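1. only the shape, not the letters, is given here:
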């Protein structure tokens, strides 16, 4: 069950040499945790490695879940679905569709495992819809001494409250129960608009559209908008044709974009004119398909990403400040800025905890330095009480994070109770939560 191997995250910006354990079933997870404890080693649960931060980086042992990725139960009457921690979203979605169910909301990438997406606060967009963790109804959690805790609103509720977005710090999630909904379709409309118009009418768009998102190419005054409207699954579907899907989602979104990124690396001055061409070429489209087919897209051009959540009311001003920062710099930003919205929730370490939220994501190619651009955007975000995405690059430490996550101290105290030796920790968690035992 164990072996040594090199590890890297999807972007390649975090790497490690570590021992790998690949348990199958909760009993083998318990055994692996107990062996790590007996050896005095840290063991880090790792999903699809799609986080850009060091949150998943293993230091001594990595627990991989490719053998622990099945469906435990599906109740089509209640919509409750229980899966192993390693179930990837891109496998779960068609399974749900096959029994007439769907996830309430999804992000635009489906490579993550269910446990990884929940633990890092992954989200989609929509002012009435929360992060993926709001769909969780129960968790099975293996703690540092090998105890198996069943956590829900009625069982170990004090653990469940925090473990829904638990950063992999409270224990190893071995199973997740989510609340699925009856399958539905989405009508997607994509069209370019002036950035100023979208920002001036931001609340109107956010409130009147089920799932609203914006892609702004820096060095231009145009955005690509995506409106997604929920419809009954019985609606006659009109998906993109094979050629149009290939043209939009593969040729333009991946192949041409890869060429643009490569050209920008060789000739930085070409980035701004290429961005202006891109917003004209992207164009408009309307199509209707099964919800998960519309929510998610293919991302084959690797990048590094930082994302912040701020109060939704501050979004137009914050984006204008980012635009000004780009315009007054010598940066050449070839990746679009992604703007989304989300509903408030009651999860302590969720980016949307307690407030209507706007999400801002910035990206650079994997080979590019990100310090100046990300740092400037981060300073703007902190002016609005910005909360960084746990799975994406940011520069905040526990002291700064406690100012925007009021219950982070309580989370650290619970972590110290469940894992006093920091068996599940790593350097990233030591930085953002504090070293295990420090609250004792």
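-> Thanks, I have it. These figures come from a predicted structure and were not determined experimentally. Residues are numbered from 1 along each chain as shown.
2. contacts, neighbours, all on C-alpha from now
-> Fine.
3. show residues contacting the strand or helix carrying residue 373.
-> Applying DSSP states H and E as the criterion places residue 373 in helix 371-382. With CA atoms under 8 Å, 6 or more residues apart in numbering as the contact definition, helix 371-382 has outside contacts at 306, 308-310, 318, 321-322, 325, 331, 362, 387, 394-395.
4. ok, these vs residue 77, which is closest?
-> residue 309 (35.2 Å; CA to CA).
5. doesn't that closest one lie inside a helix?
-> No - under DSSP: H, G, I helix; E, B strand; the rest coil, residue 309 sits outside any helix and is assigned strand.
6. which of the three states applies to residue 144?
-> Per three-state DSSP, residue 144 ends up coil.
7. run a quick neighbour tally on it.
-> 26 (other CA atoms under 10 Å).
8. go ahead and confirm it touches residue 37.
-> Yes - between residue 144 and residue 37 there is a contact under CA atoms under 8 Å: 7.4 Å.
9. what sits in contact with each of the two?
-> What both residue 144 and residue 37 touch, as defined by CA under 8 Å, 6+ apart, is the set residue 423.
10. now the element after the helix holding residue 373, going C-ward?
-> In N-to-C order, the element after helix 371-382 by DSSP H and E is strand 387-388.
11. which element follows that next one toward the C-terminus?
-> Strand 387-388 is succeeded, C-terminally, by helix 398-404 (DSSP H and E).
12. who are the packing partners of that following helix?
-> helix 408-418, helix 427-432 (3 or more CA pairs under 8 Å, 6 or more residues apart in numbering; DSSP states H and E).
13. follow-up on the earlier one: nearest to residue 51 among the contacts of helix 371-382?
-> residue 306 (10.4 Å).
14. A further structure is provided below for comparison with the first:
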């Protein structure tokens, strides 16, 4: 069935494949306005959801109730460089925060590979970068400010440790987060190296690559035997950014050329394996030194949908081999690479996908307009067999019944949720599906 074009009052996510028409949409400028709007919505029996940059790939923002956009509640509000702490508005885009921190000689210790999300959106979904000694972004949260359903304001600190552990990765299910205090580090430079390696050698030497670099990730292209590896390491070398021409050529290849290849693959699926091999032949080695936030984040203009699974680090290579085996066996037409990253175990957030273990994240993608469910369902089945947990901001096909026993602190999170939002003001169809009803029991 052909999708209807969005109307003027419709919210659409970045990928363009999730949308909703809220009953009311507001852009508050202050905590007072958030409190008043939330209190009114609760009294009227409306649900409340909050949107940032719309970079989640599922329907967790969608509502026919009140949709709050916190873009006007952004910016760096307080800096304590000596203590390594900053306070930032929840609606701040990561790209803006990086620039503001740099002016103070500070930086976030780790970032994902895009920086267009809002701080609240990235934190609340467990967004991560890569680096075996570093946790996901939410582990950097020292405290946060929360508006509850009745308009009450709550500052969550270590004094209210149980609430803070629930609120770091909360999917917006507890209230409206209006600001964060984050731990930051002195600004630092990274030496960024990119090169291709045979996939077999990459998987065989995975532990050495992960342990031997501050930040290691790689992309593997189905239907080929190549991996694109990225090795980013702290350095005191002078800044040596890529030349403008080389940068422009790289961005053109990563976006325009790749988009053209994806379009061709969508039209002629039987040619995807040939197109993937052609794309890998275009990948040239590179090396440069730049400020950390410029190295971590990449420009991404190709639109796609995504699923990502957190699996025990030790299972990474086996999971990847099984995914590639199923792609070949079932003749799945997969034009996008699989992205693989690594993080430290996390015991600061009840719903962290990396809770309690060193973790490998495996992200699979499908180009916009192409069928994704068969491929994603196959990947999900494989990940579940290896004790996988889904990234909360990406697509998955799980429900609360299947998720509860994968999170050791699931019941503790649900207890906080029932305490802070007993009426379910901050729920929607997505949260009812993945977290269950407020105060409801889940049979595992």
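-> Everything's here; your move. Quantities reported herein were computed from a predicted structural model and do not represent experimental measurements.
15. whereabouts in the second structure does stretch 136-148 of the first structure align?
-> With TM-score structural alignment applied, stretch 136-148 of the first structure matches the range 141-153 in the second structure.
16. now the matching stretch: buried residues?
-> 141-151, 153 (16 or more other CA atoms under 10 Å).
17. neighbours around residue 157 of the second structure, how many?
-> Residues near residue 157 of the second structure, counting by other CA under 10 Å: 17.
18. surely it touches residue 166?
-> No - the pair residue 157 of the second structure / residue 166 is not scored as a contact, 11.5 Å apart, by CA under 8 Å.
19. quick check: closest non-adjacent residue to residue 328 of the second structure.
-> residue 223 (7.7 Å; CA to CA, 6 or more residues apart in numbering).
20. ok, now which ones touch the residue mapped onto the one you found from the first structure?
-> Alignment note (TM-score structural alignment): residue 223 of the second structure maps to residue 219 of the first structure. Contacts for residue 219 of the first structure were tallied using CA under 8 Å, 6+ apart; they are 272, 275-276, 323, 326-327, 333.
21. what does residue 351 of the first structure give?
-> Counted by CA under 8 Å, 6+ apart, residue 351 of the first structure has contacts 121, 308-309, 357, 387-389.
22. what's the helix or strand for it?
-> With DSSP H and E as the test, residue 351 of the first structure turns up in no helix or strand.
23. same check, this time on residue 275 of the second structure
-> helix 272-282.
24. now that helix on the first structure. Mean distance?
-> Its matched residues in the first structure lie on average 1.0 Å from helix 272-282 of the second structure after superposition (mean CA distance after the TM-score superposition for the first structure).
25. same for that helix, what does it pack against?
-> helix 258-267.
26. which position in the second structure aligns with residue 390 of the first structure?
-> By TM-score structural alignment, residue 390 of the first structure lines up with residue 392.
27. hmm, back to that, what sits up against the match of stretch 136-148 of the first structure?
-> 31, 34-36, 38-39, 42, 154-158, 164, 168, 174-183, 420-421, 425-426.
28. same thing but 6 Å
-> 35, 38-39, 154-157, 175-182 (CA atoms under 6 Å, 6 or more residues apart in numbering).
29. from these, which land in helices?
-> 35, 38-39 (DSSP state H).
30. of these, which is the most crowded?
-> residue 38 (29 neighbours).
31. what lines up with that one in the first structure?
-> By TM-score structural alignment, residue 38 of the second structure lines up with residue 33.
32. any idea how far residue 61 of the first structure is from that match?
-> Between residue 33 of the first structure and residue 61 of the first structure the computed distance is 10 Å (CA to CA, to the nearest Å).
33. same thing with residue 363 of the first structure?
-> 30 Å.
34. who has more neighbours, these two?
-> residue 61 (26 against 22).
35. now for that one: what does it line up with in the second structure?
-> Match for residue 61 of the first structure (TM-score structural alignment): residue 66.
36. tell me the centre residue of the second structure?
-> residue 127 (3.5 Å; CA atoms, centre = their mean).
37. need the counterpart of it in the first structure.
-> In the first structure, residue 127 of the second structure lands on residue 122 (TM-score structural alignment).
38. does that match belong to a helix or a strand, and which?
-> Using DSSP H and E, residue 122 of the first structure falls outside every helix and strand.
39. for residue 307 of the first structure, see how far away it is.
-> 11 Å.
40. kindly report the same for residue 141 of the first structure.
-> Residue 141 of the first structure is 28 Å from residue 307 of the first structure, by CA to CA.
41. pull out the buried positions in stretch 316-325 of the first structure.
-> Those would be 316, 318-319, 321-323, 325, for stretch 316-325 of the first structure by 16+ other CA under 10 Å.
42. what about the counterpart of residue 381 of the first structure in the second structure, distance to residue 161 of the second structure?
-> Structural correspondence for residue 381 of the first structure with respect to the second structure (TM-score structural alignment): residue 383. Applying CA to CA, the value for residue 383 of the second structure to residue 161 of the second structure is 31 Å.
43. go on, residue 113 of the second structure?
-> 30 Å.
44. more neighbours: which of these two?
-> residue 113 (17 against 13).
45. and the more buried one, what does it touch?
-> 296-298.
46. name the helix or strand for it, please.
-> Counting by DSSP H and E, residue 113 of the second structure is part of no helix or strand.
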